[in-house]
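Q: Need a 3D model of the sequence below.
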Amino acid sequence: AQAVCLKLKHVQTPLLRQCIFAMLWERNGSGAPGLSETAWLPTSVTLPSEGQKTLSNDHYFAVDVTHHDGSRWRVWRRYSDFDGLHRDVGRIVFNDAPFPCKTGLFGFFVRCEGAKLAKRRWHLELWLQHVLAHPFSHRGGRWHPRIRTFMEMGRRALAPTVPPQVDSTPPRASVGQISELSAVPEPFEHGSVSAAVDRPSDLEKPQDPLRAHSFPDAEMSASSTLSPEVVLDDWADLHMIDVVVPEGLAEGERFGLSINGKEVRMEVPQGTSGGSELRLWYDVQAGTLTPVNSSPRCLEWVQLEL
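A: Got it, this is the predicted structure:
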């Protein structure tokens, strides 16, 4: 034990020293004080929109971890911390959870804020959930010491909460009706264990796509056909909504819908026609609709399918 301690004194990198301690815990069959191996395995991990802060020009995201026994804690991590974890696990990517790239030229000159920041947080959360569910993150896996260090260092306990009761009836929307999009997030599953997350998501995923109606190119009159009205939470700056392109429309023609009382219009995307379903980003600040599959260029490379 003394020899190990002497060697650790010469390790200058704090993160490397933390990983060595984690590997020693694994070899000795023991974990962090008061934590069993079963208790460490998370049933959910989230990056809540309200859990953000900026210190010395560094933006921190809160990472909330929930366990099968209901205990919860929070750690604060910067984007660079996630990027380091991404590098340490071999820059692994997932088809449905790409790692968000840096903004601007090599991450310089352009600040990530507003809708871009919300999208980055959502992608980091989704990517981290996939990493934790990967077999390499389990006990004995090659990522386990690194993942455990990332999730534990600097942790602060949170009060355990009971997941809210959710109405299982999916919301529906039709012409002239108000659709309140469900704010129930998708739970992160680890093995056969799953737990609902007790927070609303800023990227709502409606169960039933909205039926949009085409607008004439000329100015709309009061007698124009009503489009479905969507009511969104005003605290979120980026939303995900599903719509159905009106029948009879072809590529390049315009259609729209009412979001929080504002008429938003867009063109039928390339390769899409009437009756097709679209999943769109709605940017509250810009007032625009963009297809979800319009990923940044740095994400348009061949991704590993696991």
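Q: Please count neighbours and contacts with C-alpha atoms only from this point.
A: Noted.
Q: Contact partners for residue 66?
A: Residues near residue 66 by Cα atoms under 8 Å, 6 or more residues apart in numbering: 42-45, 72-73.
Q: just curious, which of those is nearest to residue 61?
A: When the contacts of residue 66 are ranked by distance to residue 61 (Cα to Cα), residue 45 comes first, at 12.4 Å.
Q: what about that closest one, helix or strand, and which?
A: strand 42-46 (DSSP states H and E).
Q: Who are the packing partners of that strand?
A: Using 3 or more Cα pairs under 8 Å, 6 or more residues apart in numbering; DSSP states H and E as the contact test, the elements touching strand 42-46 are strand 58-67, helix 115-133, strand 189-190, strand 193-194.
Q: Indicate which one of the ones you listed is closest to residue 290.
A: Counting by Cα to Cα, residue 290 lies closest to helix 115-133 out of these; the figure is 12.2 Å.
Q: Show me what that closest one is packed against.
A: strand 42-46, strand 189-190, strand 238-244.
Q: can you put the ones you listed in CSV and add distance to residue 14?
A: Shown next, in CSV, are the helices and strands packed on helix 115-133 (distance: least, Cα to Cα, whole Å):
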stretch, distance to residue 14
strand 42-46, 24
strand 189-190, 29
strand 238-244, 36
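Q: Identify whichever of the helices and strands packed on strand 42-46 lies nearest to residue 264.
A: Once the helices and strands packed on strand 42-46 are compared by Cα to Cα, helix 115-133 is nearest, at 17.1 Å.
Q: this one next, for a side-by-side:
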Amino acid sequence: MGTSFARSFALLALLCLLLPCHGKGKLSTKFYAKSCPGVATIVRSVMAQALAKEPRMGASIIRLFFHDCFVNGCDASILLDDTATFTGEKNAGANANSVRGYEVIDAIKTQVEAACNGTVSCADIVALASRDAVNLVTRRPDVERAARPEGLAHGEPECRQRQPARSGLQRRVPRLSARDMTALSGAHTVGRARCLFFRGRIYGEPNINATFAAARSRRARRAAATATSRRSTTRRRTLRQRLLHEPGGAARLLHSDQELFNGGPADALVRKYSGNAGMFANDFAKAMVKMGGLMPAAGTPTEVRLNCRKVN
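A: Modelled structure (predicted):
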């Protein structure tokens, strides 16, 4: 399993190196080679410190990246704080008191600005941090990504319309296939989930393993909605394909994950991932690259923010 994962994530690095050069909205992993050559080292250092302090932060940064990209492309608009005249994505229903890791991105941005003022976009910092989160969580060769400018603002209505939740795979993010979404859901095998997001499943859905549901319901009953539970049935923090196919096929904490194995077209793919770590790692890597290439709509005003929480 280890060898196949290593080979697959090494393949991902090669795929990213083949991306076209930056210009006219295109991407390149070498974009900062001259303007800010130390950016990758800075991001890696801060991420390593963050995960050493709180291992869960790896999953949190990956989730932040997902939630940013799923709404009008990877433009770091999720980082924008609300103001008297602007209501952004950060406090929308799918993100408020749920998406986390903003302070880690702030810490990275502060160091990057000190080294290369006004050069590296917040969107690229999020992408690079997510790459390192995958690497640190899996302990495998890393995932390369850069570079894009940020959108100035995307408001809450778009976030509510485009955030994948209970709609399953039928309402996919544009340019991501059902296979991409299935592979990306493997990221749900790390981190924790708020009781608010799985109470409805453990109490009201018939297609859940009874023993698994009972164990989670005991915690949910005595916990506030903001409390969390491990997504995995084990204590391992590594991103693993095995948890896509739990015993009995119904031991998934989140409704969206159960949709992957619920008598639909994704069942066969989930079974393949369950028995083939290399296939899962390869597809996950490709899907991460594909998601990281989701761009804001043409004509969207952009800038390199000096502070990721506000426009310049």
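Q: TM between them?
A: With the length set by TM-score structural alignment, normalised by the length of structure 1, the two chains reach a TM-score of 0.28; 153 aligned residues with a Cα RMSD of 6.9 Å.
Q: hang on, the earlier thing: export the helices and strands packed on strand 42-46 of structure 1 as JSON lines, with columns for distance to residue 15 of structure 1.
A: Converted to JSON lines, these look like this (distance: least, Cα to Cα, whole Å):
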{"stretch": "strand 58-67", "distance to residue 15 of structure 1": "18"}
{"stretch": "helix 115-133", "distance to residue 15 of structure 1": "18"}
{"stretch": "strand 189-190", "distance to residue 15 of structure 1": "26"}
{"stretch": "strand 193-194", "distance to residue 15 of structure 1": "30"}
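Q: out of the ones you listed, which comes closest to residue 266 of structure 1?
A: For these, proximity to residue 266 of structure 1 was assessed by Cα to Cα; helix 115-133 is nearest, at 18.6 Å.
Q: angle of that closest one against strand 58-67?
A: Helix 115-133 of structure 1 and strand 58-67 meet at an angle of 40 degrees, taking axes from the mean of the first three to the mean of the last three Cα atoms, to 10 degrees as the criterion.
Q: Next, the buried residues of the host helix or strand of residue 5 of structure 2.
A: Residue 5 of structure 2 belongs to helix 2-17 when assigned by DSSP H and E. For helix 2-17 of structure 2, burial by neighbour count (16 or more other Cα atoms under 10 Å) applies to 4-6, 8-13, 16-17.
Q: Would you reformat the residues you listed as a markdown table and include distance to residue 122 of structure 2?
A: Putting the buried residues of helix 2-17 of structure 2 into a markdown table (distance: Cα to Cα, whole Å) gives the following:
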| residue | distance to residue 122 of structure 2 |
| --- | --- |
| 4 | 32 |
| 5 | 29 |
| 6 | 28 |
| 8 | 27 |
| 9 | 24 |
| 10 | 25 |
| 11 | 26 |
| 12 | 22 |
| 13 | 21 |
| 16 | 19 |
| 17 | 21 |
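Q: re earlier: following the chain past the strand holding residue 45 of structure 1, name the next helix or strand.
A: Later in the chain than strand 42-46 of structure 1, the nearest helix or strand by DSSP H and E is strand 52-55.
Q: which strands and helices sit next to that next one?
A: On a contact count with 3+ Cα pairs under 8 Å, 6+ apart, strand 52-55 of structure 1 meets strand 58-67.
Q: ok, then the element right after the strand it packs on?
A: Heading C-terminal from strand 58-67 of structure 1 (DSSP H and E), you reach strand 72-78.
Q: Name the residues of the helix or strand just after that following strand that come out as buried.
A: Following strand 72-78 of structure 1 in sequence order, the next helix or strand is helix 79-88 (DSSP H and E). Of the residues in helix 79-88 of structure 1, 79, 82-83, 85-86 count as buried by neighbour count, 16+ other Cα under 10 Å.
Q: any chance of those in TSV, plus distance to residue 126 of structure 1?
A: As requested, the buried residues of helix 79-88 of structure 1 are exported to TSV (distance: Cα to Cα, whole Å):
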residue	distance to residue 126 of structure 1
79	14
82	12
83	14
85	14
86	13
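Q: How much space separates residue 15 of structure 1 from residue 243 of structure 1?
A: If you measure residue 15 of structure 1 against residue 243 of structure 1 using Cα to Cα, to the nearest Å, the figure is 46 Å.
Q: Among those two, which residue is more densely surrounded?
A: Using other Cα atoms under 10 Å as the criterion, residue 15 of structure 1 and residue 243 rank with residue 243 on top: 21 against 14.
Q: Which element, helix or strand, includes residue 290 of structure 1?
A: Residue 290 of structure 1 is part of strand 288-291, with elements assigned from DSSP H and E.
Q: what comes up buried for that strand?
A: Buried residues in strand 288-291 of structure 1, defined by neighbour count with 16+ other Cα under 10 Å: 289-290.
Q: Which elements pack onto it?
A: strand 262-267, strand 277-283.
Q: and the last one, what does it pack onto?
A: Spelled out, it's strand 277-283 of structure 1. Contact here means 3+ Cα pairs under 8 Å, 6+ apart; on that basis strand 277-283 of structure 1 packs against strand 238-244, strand 288-291.
Q: if we can go back for a sec, dump the helices and strands packed on strand 288-291 of structure 1 to CSV, plus mean neighbour count.
A: Listed next are those as CSV, based on neighbours: other Cα atoms under 10 Å:
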stretch, mean neighbour count
strand 262-267, 14
strand 277-283, 19
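Q: and residue 189 of structure 1, which of the ones you listed is closest to it?
A: Nearest of those (Cα to Cα): strand 277-283, 23.4 Å.
Q: ok and the closest one relative to strand 262-267, angle-wise?
A: Between strand 277-283 of structure 1 and strand 262-267, the angle comes out at 130 degrees (the same axes, to 10 degrees).
Q: Could you tell me the angle between strand 277-283 of structure 1 and strand 238-244?
A: With the same axes, to 10 degrees applied, the angle from strand 277-283 of structure 1 to strand 238-244 works out at 150 degrees.
Q: Pipe the helices and strands packed on strand 288-291 of structure 1 into a markdown table and attach distance to residue 63 of structure 1 per row.
A: Conversion of these to a markdown table gives the following (distance: least, Cα to Cα, whole Å):
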| stretch | distance to residue 63 of structure 1 |
| --- | --- |
| strand 262-267 | 34 |
| strand 277-283 | 24 |
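Q: looking at those strands, which is closest to residue 52 of structure 1?
A: Closest of those to residue 52 of structure 1 is strand 277-283, at 19.5 Å (criterion: Cα to Cα).
Q: Could you verify my assumption that residue 151 of structure 2 touches residue 122?
A: No. Assessed by Cα atoms under 8 Å, residue 151 of structure 2 is found out of contact with residue 122, at 9.9 Å.
Q: Looking at the two, which is more packed in?
A: When residue 151 of structure 2 and residue 122 are compared for neighbours, residue 122 comes out ahead with 31 against 25, by other Cα under 10 Å.
Q: quick revisit: closest to residue 28 of structure 1 among the buried residues of helix 79-88 of structure 1?
A: Among the buried residues of helix 79-88 of structure 1, and counting by Cα to Cα, the member closest to residue 28 of structure 1 is residue 85, at 24.3 Å.
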